[in-house]
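Novice: kindly return the folded structure for what I paste below:
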Amino acid sequence: MQTHVSGKSAILALVIVAVFLVSWELFLRHKGVVADFDDGPELWAHVRDQAYQPSDKAVVFIGSSRIKYDLDIETWESLTHTHAVQLAMVASSPRHILTNLADDPKFKGRLVVDVTEVLFFNRMRGNDYPDAGISYYKGITPAQRASFYLDRHIENRLAFLNEGHYAINAMLGEMHIPDRPMVYPFLDFPMGFDITRYNRQNVMNDDFIADTNQHNQVKAIWALLRMDPTPPTTGKPLDTIMNSVVRDVAKIKARGGDVVFTRTPSNGFFLDAEHHMYPREAYWDRLLKETGCQGFYYADDPVTAKLVCPELSHLTPKDAVTYTTALVSLLKQNKALGFQ
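Specialist: Prediction:
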């Protein structure tokens, strides 16, 4: 008798859970939420494998979040007939990923390094996500690979699996409870701002693009980060960073690879702060001179110079197509990365 009751209880519990999950998914879909992918070490490691494609078949991109939004992968692949391998990471410096590729004797490909100065030249921050991705990639097991391939087929069908917005910690962070003194607040990005596709391209949705209130929400986060008292890197620490990048670039070129640098658009007070803290001649120009690489700074091209980021730091999907088209044109005009 007790077994019979326990069986009924188990069935009832399963029904309740199923009803809850279906209701939650339908509620999110009604709000316009779409299923996407968690941009964690698992997805990064999956794409990292693609860096070994023949150099005439693929180009690898590393950087911070801007190149994840501003490079439209479909446009790139249509215009260049090469695969775009997106290895950039949000809120991160690409230098550790550059070193990882440079120290990998199997990587002999073409590389685009996007520079967001406040992260690229930062000695203190911006390495947690790259280090986690690299560590996961080096130690990945067959079971983890199998789990990823099974999970991806579920993840892109169910919106509530979005860990960045609907995990418990993420939802608690969005409760807008006043912070205690000296506690750094949760960076509450709108749901439509950071949609991640399977190819790791990030996009804004139409709702975010049309809503200036959401733009201002993200601008407020940038204004908060602008208050960071950490001074820009100068002197010997900057020399150390430059020497590290020069060394890594030289390793890749010595194996037959190639490297170019890009600087994607930013606007408003964000750009003003970047110009003030990281003057172009002391950072960007020096970087190109010491590495001997070509560089493509958005402000130097009349097409990309006019692009406006709705929240000051990232392009809309439509403008990402414009930027990518212009970038491909510049690469071909300058015969960079072997493009003609």
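Novice: okay, CA-based contacts and neighbour counts for the rest of this
Specialist: Fine.
Novice: which residue ranges of the stretch 151-300 of the chain form helices?
Specialist: All helices of the stretch 151-300 of the chain, identified by DSSP state H, counting those that start in this stretch, fall at 163-166, 168-173, 206-210, 212-226, 235-254, 268-277, 284-291.
Novice: just the ones you listed: most buried one?
Specialist: Comparing the helices of the stretch 151-300 of the chain by mean neighbour count (mean count of other C-alpha atoms under 10 Å), helix 163-166 comes out on top with a mean of 18.
Novice: so how far is L330 from A336?
Specialist: Applying C-alpha to C-alpha, to the nearest Å, the value for A336 to L330 is 8 Å.
Novice: which one's more surrounded, the two?
Specialist: Per other C-alpha atoms under 10 Å, whichever of A336 and L330 has more neighbours is A336, with 18 against 15.
Novice: need the contact list for that one.
Specialist: V260, Q294 (C-alpha atoms under 8 Å, 6 or more residues apart in numbering).
Novice: do you know how far it is from K138?
Specialist: Separation of A336 from K138 (C-alpha to C-alpha): 31 Å.
Novice: next one: E290
Specialist: With C-alpha to C-alpha as the criterion, E290 and K138 are 30 Å apart.
Novice: next: V260.
Specialist: To K138, V260 is 26 Å away according to C-alpha to C-alpha.
Novice: thinking again about what came up before, redo the helices of the stretch 151-300 of the chain as TSV? Include distance to F193.
Specialist: Supplementary listing: these in TSV, determined by distance: least, C-alpha to C-alpha, whole Å:
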stretch	distance to F193
helix 163-166	11
helix 168-173	15
helix 206-210	6
helix 212-226	8
helix 235-254	31
helix 268-277	17
helix 284-291	28
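Novice: here's the other one to compare against:
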Amino acid sequence: MEKSILKSAILMLVIVAAVVVGYEIHLRNRGLEVSYDDGPALWSNKRTQVYGDKEDQVVFIGSSRIKYDLDLDTWNQLTGIEAVQLACVGSTPLPILKDLANDPEFKGRLVIDVTEPIFFSSLPFFLDRPTKNLKYYHDHTIAQDASFRLHSALESQFVFLDEENLSMNAQLSIVPYIVPQLQDRPGAFGGPIFPIEFGRTTFDRQTYMTDHFVADTAQVNMVKGIWAGLAKMPMPPPMNDQQLLAFIQDIKKSTDKIKARGGDVIFVRTPSSGDFRQMELAGFARPRYWDQLLKVTQCPGIHFEDDAATKNLICPEFSHLNLADAKTYTKAFVRILSQHDGWDVQSEKLLTKI
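Specialist: Now for the predicted structure:
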């Protein structure tokens, strides 16, 4: 009896192992690479790393564009300086800015990416992800740290552990797109479902779209359709002049705290193109939003439209650069950034090696 049970258990293990290996091979044959869960645990891990020497690191916050457009390999090759990526997709960076401003131990250099429809918005949805990340960071336990290290070690080896796209919950979320009867009822919104190849995430939290995604018109158009759908959703009325000034002055309180401790703050406007850029120009005129943000906060800024190397970059789905153009953008960004006082990150020694 015991031998029979043992044989059954061994057979079951063999079957499970075969299924797992087969699924992993299938995913890799599709061209998918390992992608890390870009959740609170990974974000918290990076948040702990903001206390390095000012000259040795730069911290980045913002929305998804800086996660796509800052190519960390290129950055490292050009600067030799650690880039701490704390931006959150689909989110405003302002809660993270306030957290860093209220942290007396943070005295470093901070780059703030500005995506106007998110940055200058009061929608609670845009606060959700950074708020959850910050709560996890401030409340996480030793047991959670140990779990993160174990999970990350496994994630580094297996594509199928992509929780955001390949977990059971992720697969179930796709069902309404396949079965029309299960789609959101009127007035309800379950959130957009992006193609898996649109967003792959490294352990350093850089996000990138695969070459196959860029070449697949159907997938690209799917993301364009998501942006078009989100643009049609009801939004709060735009801020009047007094409200906008108060909004920016609140930001200034945070940037002033960081600068008062010896830190540096710079704003960056990463590329967008096509219909998305036209929508931004119509709703967020540069003099009223971007220019006033720099004027009130007294912080420098880098706008992609101000440099010949970046102003004509085309985003495949209007809002994020592909990996090849991210490398181009990062080279230009490092060059421009190094022209600002306190931001000399460009290493002439490393430049001769690439």
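Novice: quantify their similarity with the TM-score.
Specialist: The TM-score (TM-score structural alignment, normalised by the length of structure 1) is 0.95; 339 aligned residues with a C-alpha RMSD of 1.6 Å.
Novice: so for V260 and K138 of structure 1, which sits in the more crowded spot?
Specialist: Each of V260 of structure 1 and K138 has its neighbours counted (other C-alpha under 10 Å); V260 has more, 21 against 9.
Novice: how close does that one get to V249 of structure 1?
Specialist: 9 Å.
Novice: go on, R200 of structure 1?
Specialist: From R200 of structure 1 to V249 of structure 1 the distance is 24 Å (C-alpha to C-alpha).
Novice: for the stretch 1-150 of structure 1, just list every one of the strands.
Specialist: Secondary structure of the stretch 1-150 of structure 1 by DSSP state E, counting those that start in this stretch: the strands cover 58-62, 83-86, 110-114.
Novice: quick check: the second one compared with structure 2, mean distance?
Specialist: Going back to what we said before, that points to strand 83-86 of structure 1. Mean deviation of strand 83-86 of structure 1 relative to structure 2 after superposition (mean C-alpha distance after the TM-score superposition for structure 1): 0.7 Å.
Novice: what do you get for the last one?
Specialist: For strand 110-114 of structure 1, the mean deviation from structure 2 after alignment is 0.3 Å (mean C-alpha distance after the TM-score superposition for structure 1).
Novice: next, the angle from that strand to strand 58-62.
Specialist: 20 degrees (axes from the mean of the first three to the mean of the last three C-alpha atoms, to 10 degrees).
Novice: what packs against strand 110-114 of structure 1?
Specialist: strand 58-62, strand 258-263 (3 or more C-alpha pairs under 8 Å, 6 or more residues apart in numbering; DSSP states H and E).
Novice: dump these to TSV, plus distance to K106 of structure 1.
Specialist: Compiled in TSV, those are given as follows (distance: least, C-alpha to C-alpha, whole Å):
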stretch	distance to K106 of structure 1
strand 58-62	14
strand 258-263	14
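Novice: out of those, which is the most enclosed?
Specialist: Greatest burial across these, using mean count of other C-alpha under 10 Å, falls to strand 58-62, with a mean of 24.
Novice: elements contacting it?
Specialist: Applying 3+ C-alpha pairs under 8 Å, 6+ apart, one finds that strand 58-62 of structure 1 contacts strand 83-86, strand 110-114.
Novice: of all the ones you listed, which lies closest to H215 of structure 1?
Specialist: strand 110-114 (23.4 Å; C-alpha to C-alpha).
Novice: and the strands of the stretch 1-150 of structure 1 as CSV, adding distance to Q217 of structure 1?
Specialist: Shown next, in CSV, are the strands of the stretch 1-150 of structure 1 (distance: least, C-alpha to C-alpha, whole Å):
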stretch, distance to Q217 of structure 1
strand 58-62, 27
strand 83-86, 27
strand 110-114, 25
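Novice: how about the helices in the stretch 1-150 of structure 1?
Specialist: 2-30, 41-48, 65-70, 73-80, 95-102, 117-120, 128-139, 142-155.
Novice: what's the mean distance for the last one versus structure 2?
Specialist: If I follow you right, that is helix 142-155 of structure 1. Using mean C-alpha distance after the TM-score superposition for structure 1, the mean distance for helix 142-155 of structure 1 is 1.4 Å.
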